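>>> sequence first, predicted coordinates after that:
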Amino acid sequence: MSKYLMGIDNGGTSSKTAIYDLKGREVAQCTTYTNMLTPYEYWTERDMDELKRVNFEAIRGAVEKSRINPKDVIGVSVTGHGNGLYLIGRDGSYVRNGIISTDNRAHRIVEKWLSDENYENIVRPRTYATIWSSQPPALLKWLDMNEPEVYDKVEYVFMITDLVRYWLTGKAGFEVSNASGTSLFNQDTENYDEAVFKYFGIEKWLKKMPPLIGSSEKAGEITEEASKKTGLVRGTPVAGGLIDITASALSTGLVKHNQLSIVTGTWSINQYIDNKITVVKDLFMTSDYPLAGEHLLTEASPTSGSNLTWFIDTFLKAHSKLLKIVDDESSVYDYCSRLVESVKPWESKLIFYPFIFGSNAGVANSSAGFIGATKETSLAEFVAAIYEGVCFAHKSHVEKLMNINEHILDAPIRIAGGITNSETWLQMFANVFQRTLELVNVKENGALGTSMAAGVMAGVFPDFHAAAKNMVNISKVIKPDLTMAGVYKQKYELYKKSVISQADVWANIENTVLLKPKAKELVCN
């Protein structure tokens, strides 16, 4: 009798459920969507009722599509975007909208902390990470300053992984890999850190934090209510789960030292594992990895393939007929790849900053844009610049990681995510990095990675090494074109220098307040 594992993955606007056999083959998948709410500048939120509904719909959809007996699902596990903030009241009620990991309302608070030398003495040596604006410390502090009435209504502070697991099981917990990415967790003691809470001025929130739970630990079982709404069998065990960056790393088979994993999507995720960690200023994140004694070192930012999606939605879809593009998703992306193939790298110096959703430039207030365009610049060059800009953003992250471990490119790069649907883009990645790529055959990185936690929990795999060995499949190897090394080295240097030179421009844009026309005064006779 076949057995199956279920992985549930929540991004910023989508909820995905996938079912896998024990060889990592996807049996069925269902995606549902929520609306991103942006009531004010810098805010990104979601309605909690809608979020619960679409999660249950995605689970039910996957179960129905699979046509398997739900009794054969032996384990369920959840992943989702790291950080953000989801607050639950004492009766399971929703205290306020959930906050997504792209929220930036607390950026002024973070700037103040990062400019304080006490942050470097108190926080970083404990968390091994850099605080950013959509992490719980910043958002909780913002709530204390702007919505103080919220505190008394809250029973639990959750990440989205913990929230969805709570809806499925009725049990509250805070999963360790998620906790370790929040800037609230001490990487040495493997626990919440009271001194860190106190530094951030949110020590009262410590009593609202749920008990910590391991990734592959049994966190509860499917309740009667969840069973009726999802089609899963009551009593099906649910694992602690994983933060999305860890799930994505596992989905690429990242279980060895000195190997780089790249995942492309909304976020540029670049990471490796090590059993030794040190304090590194400005490193994006060091988090717990579900292998004994290992940590995940991550450089990431929302600077990856979603920049192309933005360009398509903004400039191409409205003109698809004019451009003679068949009106469907795959043909638009195929059209973009053909445009890129028509431009030789040495034919265009157009530079794109892939910062539509955020930046990794190391320059305050940096935003997206093109530079170097002339009246002769073609549509193909604009699209090629987007492809290149995304590659360069990944490369700048990897350079930071190589300053810590120079051997992470000794082995082929494991790569997965949205851009792997484009052979043109994959080849460009190989050419920019001048390294061999191993393409992982996975459509839903987060769902596959977190399903491994369910497999370990259920006892079908003794550990995550075995889970990865059985469930990760390499579908293709891409070799770099060595003749492209010189031109991409030049273009990457142009990109880096251009980013630095834009600092004053971005600062001026951020600080300029545009004047509205004054209303004309009424003259009464």
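That came in fine, so what should we check first?

>>> all contacts plus neighbour counts: C-alpha atoms, from now on.
Noted.

>>> and residue 273, which of the three is it?
Following DSSP: H, G, I helix; E, B strand; the rest coil, we place residue 273 in the strand state.

>>> now do the contacts for it.
254-259, 289, 294-297 (Cα atoms under 8 Å, 6 or more residues apart in numbering).

>>> below is an additional structure, to be compared with the one above:
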Amino acid sequence: MAVFLGIDVGTSGTKTIAMREDGDILASATSEYSLSSPKPGWSEQEPEDWWKATVESVGKVLKNGKVKAADVAGIGLSGQMHGSVFLDKQGNVIRPAILWNDQRTAAECADIEKKAGGREKLIGLVANPALTGFTAPKILWLRKNEPKHFDKTVRVLLPKDYVRYRLTGEFATEVSDASGTLLLDVKHRQWCKPLLDKLDLPLSLLPKVYESEEVSGQVTAAAGKLLGLKAGVPVVGGGGDQAAGAVGNGIVKRGVISATMGTSGVVFAHSDELQIDPQGRVHTFCHAVRDKWHVMGVVLSAGGSLQWYRNQLGQAEMAASKKIKTDPYNLLTDQAAEAPPGCEGLFFLPYLTGERTPHADPHARGAWIGLSLRHGPAHLVRSVMEGATYAMRDCLEIINDMKIPIRE
């Protein structure tokens, strides 16, 4: 029976799974890596780390799943969105990749809106406002602040598409991930030449755009030898992490939405037609389903807020969890249950890294509001959980206001 590999290029690691065509998971493996923050608000990674993690995790999966190279019939890719990999004419990486959670490009976002003729006209072109996490402002930042690097740049790729390039030698992307660059005409599912012209960026910088299920290339002999795969294995377009996850969760028809919470939190709704929030509070992207779209609200520090609390204020719970061999989050959850709903008037704003939905403000910051002598650790940790949940509800309310049906 044929086996398919799924490779997810995440922020903290790359995960590979091997799955038979009947859906049975044979093996999975994750190889981790770090990110760097050379300045406040900056977030970068080395693309070579993604490739090394791909090689390592694929090797583990083939071994642990007892998968023969001849049985691998195809590869799908997903991964963190919006990151920018800058390549020179030899295909070499010029500088570390700038990631989705990097906040350095506020000035460039303002410049994009101005050159587009205003926020409303920009949304008309690419269905979304300019946000610091998106790819286009990163390209403009490079041109302004690192002109020597920009002059060497002949291609810009998203994270998973850099791994695709290393696998196949092809410069390619697909519509769901490309939607998050701010350079895609989301309605027509192709690069937005009018906006590129306004920004004085050549179309040649960008890779060919595919639908998610289309074959975008084949594994090269060199990559196959390194990974233990046969040359010629097809690699499909794949999807950005949220769109790919939505397909896996069955968010492929109208009325079905999902709410997921990791470092960030996402409320994701399928749409059969292009639906745009005129205020740009939520994202409208192409779905990883042909000729469909999705609307997505994003909370930048949802689970990340609880992780921050654990690391900074939960040292006692972390130490206790080691003694009784449990996850520290279990102890924090038990502690939160001791406080009543609403935390007796204590609120937490989860804007530790700025915010997207609904504020679109990279300068927003977190806060506890309403602290009193009655409040203790149980209130603090519960308010963090509630604050992230309220922020997710903000996303849901906007989607509801857009008259997108919510049936399940």
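Now that the structure is in, tell me what you want to look at. These figures come from a predicted structure and were not determined experimentally.

>>> please state their TM-score.
Once the chains are laid over each other, their TM-score by TM-score structural alignment, normalised by the length of structure 2 reads 0.92; 405 aligned residues with a Cα RMSD of 2.2 Å.

>>> reformat the contacts of residue 273 of structure 1 as TSV; add neighbour count and distance to residue 364 of structure 1.
Converted to TSV, the contacts of residue 273 of structure 1 look like this (neighbours: other Cα atoms under 10 Å; distance: Cα to Cα, whole Å):
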residue	neighbour count	distance to residue 364 of structure 1
254	24	32
255	21	35
256	12	35
257	15	33
258	18	31
259	20	31
289	26	30
294	18	32
295	22	29
296	23	26
297	24	23
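
>>> can you tell me which of these is nearest residue 225 of structure 1?
residue 289 (32.2 Å; Cα to Cα).

>>> and that closest one, how far from residue 453 of structure 1?
Separation of residue 289 of structure 1 from residue 453 of structure 1 (Cα to Cα, to the nearest Å): 12 Å.

>>> secondary structure class for residue 337 of structure 1?
helix.

>>> contacting residues around the aligned partner of it in structure 2?
When structure 2 is aligned by TM-score structural alignment, residue 337 of structure 1 is paired with residue 333. Residues near residue 333 of structure 2 by Cα under 8 Å, 6+ apart: residue 382.

>>> go with 6 Å
Listed by Cα atoms under 6 Å, 6 or more residues apart in numbering, residue 333 of structure 2 has no contact partners.

>>> residue 228 of structure 1: neighbouring residues, count only.
The local packing of residue 228 of structure 1 (other Cα atoms under 10 Å) involves 14 other residues.

>>> residue in structure 2 matching it?
With TM-score structural alignment as the criterion, residue 228 of structure 1 lines up with residue 225 in structure 2.

>>> please identify the helix or strand for its match.
helix 221-227 (DSSP states H and E).

>>> same check on residue 450 of structure 1?
Using DSSP H and E, residue 450 of structure 1 sits within helix 445-458.

>>> which part of structure 2 matches that helix?
With TM-score structural alignment applied, helix 445-458 of structure 1 matches no range in structure 2.

>>> now do that helix: everything it contacts.
5-9, 75-77, 216-217, 239, 241-242, 244, 247-248, 250-251, 461-463, 467.

>>> what about the contacts of residue 273 of structure 1, which are in strands?
295-297 (DSSP state E).

>>> thinking again about what came up before, okay, the next helix or strand after the helix holding residue 225 of structure 2 sits on what stretch of structure 1?
Next helix or strand after helix 221-227 of structure 2 toward the C-terminus (DSSP H and E): strand 234-236. Aligned by TM-score structural alignment, strand 234-236 of structure 2 corresponds to residues 237-239 of structure 1.

>>> name the residues that touch the matching stretch?
Identification of contacts with stretch 237-239 of structure 1 by Cα under 6 Å, 6+ apart yields 75-77, 216-221, 454.
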